[in-house]
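Student: Got a predicted structure plus its sequence, pasted below:
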Amino acid sequence: MKNVIVLVILSLALFSCKDKPSEVNEKIESFGEIDFRESNFESLLDMAAKENKLIFIDCYTSWCAPCKWMDKNIFVKQDVYEFYNKSFINAKIDMEKGEGPKLGKRFGVQSYPTYLFINSKGELVHKATSKMSAEEFINEGKNAIDPSKALGSLSEKYEEGVMTNEEMLDYLMALNQIRDSKTNQVYDKLLTNVDDSWLKSVLGWRLIEAFVYDDTHKLFKFLDDNKQHYIDLIGINVVNKVYKRALTRNIYRTSKNTDEKLFFEQLDSLKKLSETPRDVAIIHSSYYANTDNAEEFINTTNYYLDNYLQDDPETIAFIARSAAREDQKNMAILKQAAYIIDKAYKIDPDNYGTVGTYAQILSAIGEKEKAIELGEIAVKMADTISSKVKNRAMENLEAIKKAN
């Protein structure tokens, strides 16, 4: 299915596993408050058999930002660790070390974090991915325990052709969550099974909410034709979030052309749906950078900097990064991008992405000495992230040094 436009490059990561097996019940270290046991995979299977539990594996890498966020913000919540400690044999495995690469290939781990739920026979029972709330994370664990919700059970039912539409929806949602290649197939089959009355139900709303990402989607027209029905059923705020998402994707397309009237009509609609100015600021600023209007780009970015983004270095840096794309030749826009990124850098000087971007923008406007200085800082910062990131930082630094 169509995925939402990626506005920021995301890094990913999960756990470290030793080669030596530990004692079956040894608890080595607590990451947050979930009790992650340090053992090889065979020992985890033994534990699962003896304690009659599923294994939960947090698949991570050392450079994965969402993984670190889950460690810091979700695994430490009492309701989370109490549920997982009671229900599972918990393990954290670094997918780039030890048994990690082999297990990643075996269980189809393609992004981080990935959460695997495995039985004592080494069979995958359930799987989920990405950063999520505590409630969502607990629900994934509950789904793994419940045979009617677990991905493995649903997959068997689908292949046997013995699923209800509700079960097929659950299966589709699970596949979509892990970006499985069968998602489109199951989605198409479900749509052939259901009628308009089903689509107007709470189950139908779950489908629309999960898959309508722009106004070209086949279900968007159905949503639009029945908007008041869904508002009465679900609530205006939830319905508006789907409209905002669809409009945001559409307006990004419009911002790349010169249809100014259409763009501002869409921007006004987005303002009415947006609770914060972040998306509006990004899109509004990008429009002038894309249409090479330096004067309005400067005025618009200064307006958002002065009034809304004083404490939002991530958005500030993103606006600068977008404006200073590789094919950007307008020096006035590039200089404003440097001014913007400097604001983000002063708020958060320890952000690798901001430092690296700042160095590249300075190089683009001819401030080579300072660009090299920041490029070298970025390389040092990359040391603490991963070898891949460090290699990229070194390549960027070399490009800055070679630039005229």
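Tutor: That came in fine, so what should we check first?

Student: C-alpha from now on. contacts and neighbour counts both.
Tutor: Noted.

Student: For this protein, which segments count as strands?
Tutor: Taking DSSP state E as the criterion, the chain contains strands spanning 29-31, 34-36, 54-60, 88-94, 114-118, 124-129.

Student: which of the ones you listed is buried the deepest?
Tutor: Highest mean neighbour count among these (mean count of other Cα atoms under 10 Å): strand 54-60, with a mean of 26.

Student: Counting by contacts, list what it packs against.
Tutor: helix 41-51, strand 88-94, strand 114-118 (3 or more Cα pairs under 8 Å, 6 or more residues apart in numbering; DSSP states H and E).

Student: Same list, those, but as TSV with distance to S197 please.
Tutor: Listed next are the helices and strands packed on strand 54-60 as TSV, based on distance: least, Cα to Cα, whole Å:
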stretch	distance to S197
helix 41-51	44
strand 88-94	40
strand 114-118	35
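
Student: Comparison target, given below:
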Amino acid sequence: NVFTQTEVGNFYNKNFINLKLDMEKGEGLKFGKTYPVSAYPTLYYIAPDGKVVQSVRGAQNVERFLDLGKKALALNDNSEKYAEEYEKGNRDPQLVLKYIKALNKSGQNSLKIANEYIRSQKDLTTEGNLSILMESTVQADSYIFGQFIAQRSHLEKLFSTEAVQQKIVFACQNTADKAVEFESRDLLDEAYDKIKKHYPEGADRFMMVNDMKNSLAFKDSKTYLKAAKKYVKTEIADDEKELSRVAIVIVQNFRDDKKAMDFAENCAKKAAEVSGKYDYDLTYAGILLENGKKAEAIEVAENALEKAKVVGRKASTRVELFLKKIKGA
């Protein structure tokens, strides 16, 4: 699963709203009426207005998947028409807001324009300027973030307390991600300090999740395991998707660490128990096999097969192939 790779997850979660659908049932059938799918997997990159930016068929490796995302952002870039007006000296708040939004949507840096504009304003409490502050606050380690916090009460009245809190988390997360990119502990500490100061209710979860992300980047299984255990206990004890994701991430990154793999096995087992679905059983069986427990893996997979038969031929074939592979091993 390429999406669970740290670099991919960070990029796509930052720049897109991501959705995975089973095209043979439920929402997938409804989606397929507008966006036809003839092969699996198919990736659709869709603009906010519903227009298809690009669609790609077939599995992708990490590098290719990242390139596709960057290409989609570039194809959806309409910032040039606002840039031309801005360079002519137009500082109408609505134009500046549209310009910054366009830069953000296309994955470009909007801080230069935002800094220049905000520094030129005497009154930041107007609706137009507050809207620009809200849109342009994308990094906690920035001048704009300081101005955002200074106008917090006005922003909460215009948007809502929850929206402001979400923006604080968003900005701190971008700074934390940058800390990984540049291997900077100082940047990470700045993100942690600001989330604790400006949104203390969300600080523990934020730091826990980012301790996990950072330890993945540096292949630090001990730190990851410590943070992951706390995360499972306090945040996702009954969330089968997250439990399974944590298990898969451990297998992908720390398969040589016995303690980590034992924890992955426990997470996968809990996810299978909570969900009751064949695919979670299959993930659990795969990790049992990784841990040298072939007989248990076969038993769990055979149980998954019975569930898969109810789902359909495609599901049962998937499990049958897995069983054939491990029984022949």
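Tutor: Noted; the coordinates are in hand. Here the structure is a predicted model, which means the values were calculated and not measured.

Student: For the strands of structure 1, give me a markdown table that also has distance to M168 of structure 1.
Tutor: A markdown table is the format used below for the strands of structure 1 (distance: least, Cα to Cα, whole Å):
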| stretch | distance to M168 of structure 1 |
| --- | --- |
| strand 29-31 | 36 |
| strand 34-36 | 32 |
| strand 54-60 | 24 |
| strand 88-94 | 26 |
| strand 114-118 | 20 |
| strand 124-129 | 15 |
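
Student: Nearest to K368 of structure 1, out of those strands?
Tutor: Nearest of those to K368 of structure 1, taken as Cα to Cα: strand 54-60 at 37.2 Å.

Student: could you pull out the helices for the stretch 101-250 of structure 2?
Tutor: In the stretch 101-250 of structure 2, the segments counted as helices under DSSP state H, counting those that start in this stretch are 111-119, 127-136, 143-150, 152-158, 161-181, 185-198, 203-217, 221-234, 240-254.

Student: would CSV of these with distance to Y99 of structure 2 be doable?
Tutor: CSV is the format used below for the helices of the stretch 101-250 of structure 2 (distance: least, Cα to Cα, whole Å):
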stretch, distance to Y99 of structure 2
helix 111-119, 9
helix 127-136, 10
helix 143-150, 16
helix 152-158, 20
helix 161-181, 19
helix 185-198, 27
helix 203-217, 30
helix 221-234, 39
helix 240-254, 36
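
Student: So which of those helices is nearest S55 of structure 2?
Tutor: Closest approach to S55 of structure 2 among the helices of the stretch 101-250 of structure 2 (Cα to Cα): helix 240-254, 25.5 Å.

Student: same for the closest one, what does it pack against?
Tutor: Using 3+ Cα pairs under 8 Å, 6+ apart, helix 240-254 of structure 2 sits against helix 221-234, helix 258-275, helix 278-290.

Student: let's see it at 6 Å
Tutor: Counting contacts by 3 or more Cα pairs under 6 Å, 6 or more residues apart in numbering; DSSP states H and E, helix 240-254 of structure 2 is packed against helix 258-275.

Student: Give me the buried stretch members for stretch 223-236 of structure 2, please.
Tutor: Neighbour counts using 16 or more other Cα atoms under 10 Å place 224-225, 227-229, 231-232 of stretch 223-236 of structure 2 among the buried residues.

Student: Please name whichever of the strands of structure 1 is nearest to Y358 of structure 1.
Tutor: strand 54-60 (28.8 Å).

Student: For K98 of structure 2, find the nearest of the helices of the stretch 101-250 of structure 2.
Tutor: Of all the helices of the stretch 101-250 of structure 2, helix 127-136 comes closest under Cα to Cα, at 9.0 Å.

Student: Name the surrounding residues that touch the closest one.
Tutor: 93, 97, 148 (Cα atoms under 6 Å, 6 or more residues apart in numbering).

Student: Save those residues as a markdown table, and put in neighbour count and distance to T42 of structure 2 too.
Tutor: Output for those, formatted as a markdown table (neighbours: other Cα atoms under 10 Å; distance: Cα to Cα, whole Å):
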| residue | neighbour count | distance to T42 of structure 2 |
| --- | --- | --- |
| P93 | 17 | 40 |
| L97 | 22 | 34 |
| F148 | 23 | 40 |
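
Student: out of those residues, which one sits closest to S120 of structure 2?
Tutor: Distances from S120 of structure 2 to these, taken by Cα to Cα, are shortest for P93, at 11.8 Å.

Student: residues in contact with that closest one?
Tutor: By Cα under 6 Å, 6+ apart, the neighbours of P93 of structure 2 are G128.

Student: which helices and strands sit right next to the helix or strand containing N303 of structure 2?
Tutor: For N303 of structure 2, the element it lies in under DSSP states H and E is helix 294-311. Judged by 3+ Cα pairs under 6 Å, 6+ apart, helix 294-311 of structure 2 is in contact with helix 278-290, helix 313-327.

Student: Compare the ones you listed and give me the one nearest Q108 of structure 2.
Tutor: Nearest to Q108 of structure 2 among those is helix 278-290; the distance by Cα to Cα comes to 37.7 Å.

Student: Compute the inter-axis angle for the closest one and helix 240-254.
Tutor: 30 degrees (axes from the mean of the first three to the mean of the last three Cα atoms, to 10 degrees).

Student: List the contacts of helix 278-290 of structure 2.
Tutor: With Cα under 6 Å, 6+ apart, helix 278-290 of structure 2 has contacts from 265, 268-269, 272, 297, 300-301, 304, 307-308.

Student: please redo it, this time with the cut-off set to 7 Å
Tutor: 265, 268-269, 271-272, 294, 296-297, 300-301, 304-305, 307-308 (Cα atoms under 7 Å, 6 or more residues apart in numbering).

Student: Then stretch 223-238 of structure 2?
Tutor: With Cα under 7 Å, 6+ apart as the test, stretch 223-238 of structure 2 has contacts from 208, 211-212, 215-216, 242-243, 260, 274.

Student: ok, and the most crowded of those?
Tutor: L243 (25 neighbours; other Cα atoms under 10 Å).
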